[in-house]
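Undergrad: Okay, here's the prediction I keep looking at, along with the sequence it came from:
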Amino acid sequence: MLLFSTLVGAVLMFPLNMVLLGALGLLLRQRRPRAIWLSWTALALLLVFSTRAGALLLVAPLEMRTPPLASIPPAAQAIVVLSGARLSNAPEYGHQDKPGFITLARLQYAARLHRDGGLPILVTGGKPDGSAESEAAVMARSLHDDFGVVTRWQEQASDTTADNARLTAPILRNAGVQQVLLVTDAMHMPRAVRSFHKQGIDVIPAPTIFFSDERLTLNDWLPGGEGLRRSNYALHEWLGSLWYALRPIANKSR
């Protein structure tokens, strides 16, 4: 199932989705000359969403759903940090795996919240890429080595956001934790909150990484890899939210 979803996701994501749309326009052109507009549309969309300014069309609506955390509520009992991939085999760290850029930003914010409120931290992430070490273990090591923070709990079997919530819930309940600060980036937060609420966990969103609040410069209007990366990430979240919304319907129909 994970392999299938990865393949389907690749087809729906940039740039392959636009390449396929453009190819369809070229194939249909022989029978319907006007179909060439599919190719031109695909090229135009690829150019737009390859800019950081264009990516905001997908990014901003997601990030606007969750404002930054103003203060730590007194009722919060723990901090839950979701994984966001890793950098494997880092030679400058003795070939250990290290948190990816997004994961590192989440850990940095969680460490700050921990210092401000003294709340214990749970990290969650399994081995979706087949690595020997879980992402949770990588995160816990980074919290200790890079931020001087000890992790209280590790959930090391999840492969998806839904798994993060499902497998974290019993750990929290066994520890008597009812309300948590949920740390992930702002784009990912709507889907994460929905997943945790489905498991009956009372979460207070603590988002980080707000791309839509960055100051725009001339470079933001030029196509580049970073614009395409942000567009892809946002599109992944839109598709993921749609899949999570449709999955209960699919399950009922079986």
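TA: Arrived safely, thanks for sending.

Undergrad: Every contact and neighbour count from this point should use C-alpha atoms.
TA: Fine.

Undergrad: Can you name every helix or strand that the helix or strand in which residue 17 is found contacts?
TA: Counting by DSSP states H and E, the element that carries residue 17 is helix 16-29. Packed against helix 16-29 by the contact rule (3 or more C-alpha pairs under 8 Å, 6 or more residues apart in numbering; DSSP states H and E) you find helix 2-12, helix 36-48.

Undergrad: Put this next to the first one:
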Amino acid sequence: MNLPGAIGWLSHPALQVALLLLLALILFTFRWRRPGLVAACVAVAWLWVSSTPAFALWMQDGLQNAYVSRDAAAYPTADAIVILGGGTLPRGGLDWREDEARAQATRLGFGLELFRHARAETILLSGGDQALKMAHRLEEQGVPSTAVLTEDESINTHENAVNSAALLKKENLHSILLVTAGIHMPRALASFAHEGIVVIPAPPVDRSLIDSPPWWPKRKALTLTARCLREYVGMWGYRLRGWV
């Protein structure tokens, strides 16, 4: 596992709780009962708090409040629409307009909606794991291949920005509508701006709202907390490396 991957795992509350409980077990083994009890209590408390919708949504708001999604027609025009991989793709083989709300909640679906509203004439798909698959899905929806560029070598947000910027500048495209998840937008926007690209953030509609009592633990809330922590840690790491 590479360093970014290891940091991503370590930022997950479930792993942090497991490590704290392991520490508690070691302390109890050596009869250091009070420190062991403290470690165990901290583990249980952190698992509870990080699993609550109230905490998860607070973390989420801190990342994406500045990037509220709008209707596609409300965005200004740009030279290109850049869609980053990593999100759920709409189902293939179907007209996405049959389930428009679900499609537009995805990065690819919202990027397509921007294209259909003539916000840009070019779509750039970036992400080694999804770029070609996304291009195929857009072709199914009637997007001409001449309007699509693919960048299929990047494995992280930094490489998304570096590789995409090189392609954009080669095509004399300097301003973009950047489509990625709201919580990922701060790091992605900063990475592209660092490469000299004019960025208009265009996150898809957020469907991650958690309908539960705010302080009652829920697995979906724990997942959202983990994603937010990864973004905070990721931004810190990118600043240290001079990538943003």
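TA: Cool, got the structure. Everything quoted here is computed from the prediction, not taken from an experiment.

Undergrad: Superpose the two chains and report the TM-score.
TA: The TM-score (TM-score structural alignment, normalised by the length of structure 2) is 0.82; 227 aligned residues with a C-alpha RMSD of 2.8 Å.

Undergrad: that older thread, out of the helices and strands packed on helix 16-29 of structure 1, nearest to residue 170 of structure 1?
TA: Proximity to residue 170 of structure 1, assessed across the helices and strands packed on helix 16-29 of structure 1 by C-alpha to C-alpha, is greatest for helix 2-12 (23.5 Å).

Undergrad: What does residue 201 of structure 1 correspond to in structure 2?
TA: When structure 2 is aligned by TM-score structural alignment, residue 201 of structure 1 is paired with residue 197.

Undergrad: Report the contact partners of its match.
TA: By C-alpha atoms under 8 Å, 6 or more residues apart in numbering, residue 197 of structure 2 lies in contact with 165, 174-176.

Undergrad: What separation do you get for it and residue 111 of structure 2?
TA: From residue 197 of structure 2 across to residue 111 of structure 2, the span is 18 Å (C-alpha to C-alpha, to the nearest Å).

Undergrad: rewinding a little: can you turn the buried part of the contacts of residue 197 of structure 2 into a ChimeraX selection?
TA: Per 16 or more other C-alpha atoms under 10 Å, the buried members of the contacts of residue 197 of structure 2 correspond to this ChimeraX selection:
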select :165,174,175,176
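
Undergrad: Spatially, what comes nearest to the spatially most central residue of structure 2 if we skip its sequence neighbours?
TA: By C-alpha atoms, centre = their mean, structure 2 has its centre lying nearest to residue 184, at 3.8 Å. Nearest non-adjacent residue to residue 184 of structure 2, counting by C-alpha to C-alpha, 6 or more residues apart in numbering: residue 231, 6.5 Å away.

Undergrad: Tell me the residue in structure 1 aligned with the one you found.
TA: The pairwise alignment with structure 1 assigns residue 231 of structure 2 to residue 237, based on TM-score structural alignment.

Undergrad: Go ahead and confirm that match touches residue 186.
TA: No. With contact defined as C-alpha atoms under 8 Å, residue 237 of structure 1 and residue 186 do not form a contacting pair (10.7 Å).

Undergrad: Let me know the secondary structure of whichever residue in structure 1 pairs up with residue 183 of structure 2.
TA: Under the alignment defined by TM-score structural alignment, residue 183 of structure 2 corresponds to residue 187 in structure 1. The assignment at residue 187 of structure 1 comes out as coil when based on DSSP: H, G, I helix; E, B strand; the rest coil.

Undergrad: Based on its surroundings, how many neighbours for residue 187 of structure 1?
TA: Residue 187 of structure 1 has 29 neighbours, counted by other C-alpha atoms under 10 Å.

Undergrad: Much appreciated, bye for now.
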